[in-house]
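Trainee: A predicted structure for the sequence below; I have some questions about it.
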Amino acid sequence: MAGNFPLRSFGKTGTTAIAKQLFSNINLEISIFRSDSSLFAPFNLCLINAINRSFQMQIKQIVLSCALSAIFLFKCSGARVAMHSSAHVPLLTDKIETIKNNIEPPDTLLLDNAISLALKNNLELRAFLTEIKAREALTLQESLLPNPELDIELENFAGSGSLGGVKGNETTLAIGQLIELGGKRAKRTQVAALQSDLALWRYEIARLNIVTNVRREYAQVFLAQEKLDLDRKLLALSGAFKANIDTLVLAGRLSQAESARAQVELSQRRLTLQRSQRELNNAQRRLTAIWGTGNVDFSVVKGSLTFIKSMPSADRVMQSLENSPALIEQKSIIAVQKTKTALAKALAIPDPVIRAGYRHFNETDDKAFVAGLSIPLTIFNRNQGGKEEAKLRELQAEQFYASLKNDVQTEVSNRLETIRTIAAEIEMIQEIIIPEAQKAYNIINQNYRLGKYALIDLLDAQRQLFDAQGRFLDALGEIKLEIIELEGRLGRSLDSL
């Protein structure tokens, strides 16, 4: 329901004082109206002719006066200019930021090239960029002022008696403007700008996920490559061992059964090599699938399975969680919801519409200013439900943040413990198990030639040595993958902590 204050006529005297009183306490946001004579086309030509030249000139002067009077009120607008916060993930280095258009995978694929290919050809990232542009457009739209309304009103014409024809006609030309109180436009613009910032963060998180996926699959390819090299060396050792056994068999010092055992061991090594080659091919295809080609255009990758032996403390890692991309995204959602709560409160404030214009009395050729004001009466709808929903959405966003933070802390804590355990395992394998297995193999191999050990003992010592070397590679790969996942969650390298 609205309380309407009808347009009233005022004489020329006192018009300035009335206008000042009407506009003094209202923050008017109005655009200058540009009159167009085509607006009068639908009216009968006889009515237009009834408005004499002097009246038209005064109409133009009044419209211009109203517009100039509103210019100073335009500055009362306090809308937030849409600006993006600087969304930056440290792990996305400057080298990754620059993607060349002519990147092609060489025979030797480097990690930076793989990351650039993935970021360049990922279709999902294009959708995120489109979302950012859409949010920017929405921010612009929300920052615009409401359009003024032009009212043209003809009264008392084509009637009966003295009101017949256009003799008693009254013509009114007025401009109306909605006045948004409570900073509604500024708050709407701020909500849109924060949502644009949120879209930018989600774009950065999507890029971070792609980088993490590439690093993970790249490490898998390098690990499979290292395993294949190890299996080739072990196959060569098994082949040399089989050749020695065959020599002893031909010399009559060993039986054919021992040659058969050596052949079984050699055949198993060949099967292991074939399995490693298959795993390498699969890992290469998984890597190239990230940038959509599916074709393996490289032969080898370069990298390292070394890891940080002096890991940052758990406390320092936990402190850095506050700046992790996932938590920052949720904080941005909370900021959006808080602004929506403020907007919901502002929507409860009624917005008046003011009108100002000029009226011509055709019968007496008198002229007068007219003004009006309408204000909605908030009797039934005070946006009660909207305000309550906004508060609950804000509370919900904070609850999601608390839950997400707990999940991230648990995940990071588990990964830190896993890294610590694997690091201890690597140290034991490298410093104790492999040297002792090598020592045992050397002793048994030397004494086997003297007949002090059986072939089964030698094969068992050889198998233990090979298994220890394989387990060492597996452990290096596991800790490398754990570090990659941890850095992806933190959004930064562990070296920077």
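Mentor: The structure has been received and is ready for your questions. As the structure is a prediction and not an experimental result, all values here were calculated from the model.
Trainee: From now on I want contacts and neighbour counts done on CA atoms only, so please keep to that.
Mentor: Will do.
Trainee: And stretch 297-305, what's buried?
Mentor: For stretch 297-305, burial by neighbour count (16 or more other CA atoms under 10 Å) applies to D297, V301, L305.
Trainee: And here is the other one:
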Amino acid sequence: MSRWTYAALFSVAVLSLVNVRAAEPPVSLNEAVTRALNASATVKSREELIGGADAGVRQSGALPNPEVQVELENFAGSGPFRNLDDSELTLGVSQRIERSGKRDGRVAVAKAERDIAAIERDKARLDVALEARRSYFDVSAATVLLDAAKTRLAAASQIEAMAVRRVNAARDPITVKLRAEIQTAEARGAYDRATLTLQSAKSKLASLWGDAGASFSVDAKALFSTPKVSMEAQQDAAPDLKASEAAARRAASRFALENANARSDVSVGLGVRRFEFGGDLAGVVSVSVPIAIFDGNEGNIERAAAEQRAADLDLIQARRRLQRDVLTLQADATRARAEAITIRKELLPRAEAALRAARRGYDAGAFSYLELAESQRTLNELRTREVEVLRELHFALAALDRLSGRIAVASTDQGQQP
């Protein structure tokens, strides 16, 4: 296939790509996150668990049920007790009275479990939002890299045409033409790979919405925003820290409950007794208290105490881990932002100027093909590196928001797409 035929086909492909993008409905970052949250089965399941925990709170405050007692004495025996004439019938009601602290302890444990369920729901929402934001910037990066691959392929075709003219004019050896053809073939392969990468990234994002085959486009300019990195992360609102705090509260409540369970309850009964012989009636009052000789609940108390100590230690470790992760992400985001700004403001303008000079020099015979190819390669690498560090920046910012318990997309100062 001649270079002119390929150039024509490439132009048709580019126009088709532009038309396809124009027909795809645009999706903003906030919309992508919202769709993922609305479609998440994990978030919905956590909502159900909150409902179950609410029911647990209601159940924990329930009082013990009263008991109805029926007793028939002095019958089916011998002598005068052979029949029911001298029997005694007792009807009564008894109620177990819980000692102070048991009901309150159950309620405290249930409320702590309800808090944990709500925090787990919030963590699930944050995890979904984080994955959606990362997937969105994967699509943005893939879109930009596809455009860069298209530009690279067009530039390689132009350089190949220049090389062919010089070779045909006997100004360069045939090896220059072969090298230029190799560069064009490599650029064509990079373009094909970039196309597949974009398709894969879109499918991954759309799968979070429950529709992996959805047709859409993203605002690639969002990738070029370089928001400042906040050094004041809201660690007190971090859901992972809240989860550890709630677990510590639950452990403390369980310890208090087990101590309360060590105290025996009192059962009080009230009834009436009827004597068959004579038909007389009499009242009956009963009080019963278990004697804590064999079971003083010591084992459960010791276990709850150990679990409380472990939960307190886990909370300390959670604070340390959160602080470490925040500092690491802040450093990563700051580094990526600084590198992106340096590439955009300093390196890319110089690389573009060097390429323009190399093209003019090569066409005039002042520069060799290798110098021109090196200038083009440097520009291609810088554009790719810029996309990589911008992606790293937005990944780090999204992870910081996840740690701080934020779902809303941070405000950005828009950069300029090269």
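Mentor: Yes, it's here. Just so we're clear, the structure is a prediction, and the values are computed from it rather than from any experiment.
Trainee: ok so, going back, take the buried residues of stretch 297-305 of structure 1 and write them to JSON lines, including distance to A158 of structure 1.
Mentor: As requested, the buried residues of stretch 297-305 of structure 1 are arranged in JSON lines below (distance: CA to CA, whole Å):
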{"residue": "D297", "distance to A158 of structure 1": "86"}
{"residue": "V301", "distance to A158 of structure 1": "91"}
{"residue": "L305", "distance to A158 of structure 1": "95"}
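Trainee: Export those as TSV, with columns for secondary structure.
Mentor: Written out in TSV, the entries for these read as follows (DSSP: H, G, I helix; E, B strand; the rest coil):
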residue	secondary structure
D297	coil
V301	strand
L305	coil
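Trainee: what's the neighbour count on the counterpart of E346 of structure 2 in structure 1?
Mentor: Residue correspondence to structure 1 (TM-score structural alignment): E346 of structure 2 is matched to I432. Other residues near I432 of structure 1 come to 11 when the count uses other CA atoms under 10 Å.
Trainee: I432 of structure 1 in helix, strand or coil?
Mentor: For I432 of structure 1, the reduced secondary structure class is helix; criterion used: three-state DSSP.
Trainee: what's S288 of structure 2 in contact with, if anything?
Mentor: Counting by CA atoms under 8 Å, 6 or more residues apart in numbering, S288 of structure 2 touches V266, S267, V268.
Trainee: try it again with 10 Å
Mentor: For S288 of structure 2, the contacting residues are S94, R96, D265, V266, S267, V268, G269, taking CA atoms under 10 Å, 6 or more residues apart in numbering as the criterion.
Trainee: now V109 of structure 2
Mentor: 56-57, 60, 115, 247, 249-257.
Trainee: again, but for Q399 of structure 1
Mentor: Applying CA under 10 Å, 6+ apart, the residues near Q399 of structure 1 are I334, R393, K405.
Trainee: can you list those in a markdown table and add secondary structure and neighbour count?
Mentor: What follows is these, written out as a markdown table (DSSP: H, G, I helix; E, B strand; the rest coil; neighbours: other CA atoms under 10 Å):
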| residue | secondary structure | neighbour count |
| --- | --- | --- |
| I334 | helix | 21 |
| R393 | helix | 19 |
| K405 | helix | 18 |
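Trainee: how about the residue mapped onto N83 of structure 2 from structure 1, secondary structure?
Mentor: Taking TM-score structural alignment, N83 of structure 2 has G165 as its aligned residue in structure 1. Classification of G165 of structure 1 by three-state DSSP places it in coil.
Trainee: distance of G165 of structure 1 from T421 of structure 1?
Mentor: As defined by CA to CA, to the nearest Å, G165 of structure 1 lies at a distance of 100 Å from T421 of structure 1.
Trainee: Give me the more crowded residue out of the two.
Mentor: G165 (15 against 12).
Trainee: residues near the closest residue to the more buried one other than its chain neighbours, how many?
Mentor: Using CA to CA, 6 or more residues apart in numbering and skipping residues adjacent in sequence, the residue nearest G165 of structure 1 is A158, 4.4 Å away. Neighbouring residues of A158 of structure 1 were enumerated by other CA under 10 Å; the total is 14.
Trainee: that's a strand at A158 of structure 1, yeah?
Mentor: No: assigned with three-state DSSP, A158 of structure 1 falls outside any strand and is coil.
Trainee: quick one: the residue most central in space within structure 1 and I434 of structure 1, what's the gap?
Mentor: Against the mean C-alpha coordinate of structure 1, by CA atoms, centre = their mean, the closest residue is R202 at 1.2 Å. Between R202 of structure 1 and I434 of structure 1 the distance, using CA to CA, works out to 46 Å.
Trainee: Then V221 of structure 1?
Mentor: Remark: distance between V221 of structure 1 and I434 of structure 1 (CA to CA) = 24 Å.
Trainee: Looking at those two, which has the bigger crowd around it?
Mentor: Just comparing V221 of structure 1 and I434: by other CA under 10 Å the higher neighbour count belongs to V221, 25 against 20.
Trainee: Tell me the secondary structure at the residue lying farthest from the centre of structure 1.
Mentor: Distance from the C-alpha centroid of structure 1 peaks at G252, with 74.4 Å (CA atoms, centre = their mean). In the three-state summary, G252 of structure 1 is assigned as coil, counting by three-state DSSP.
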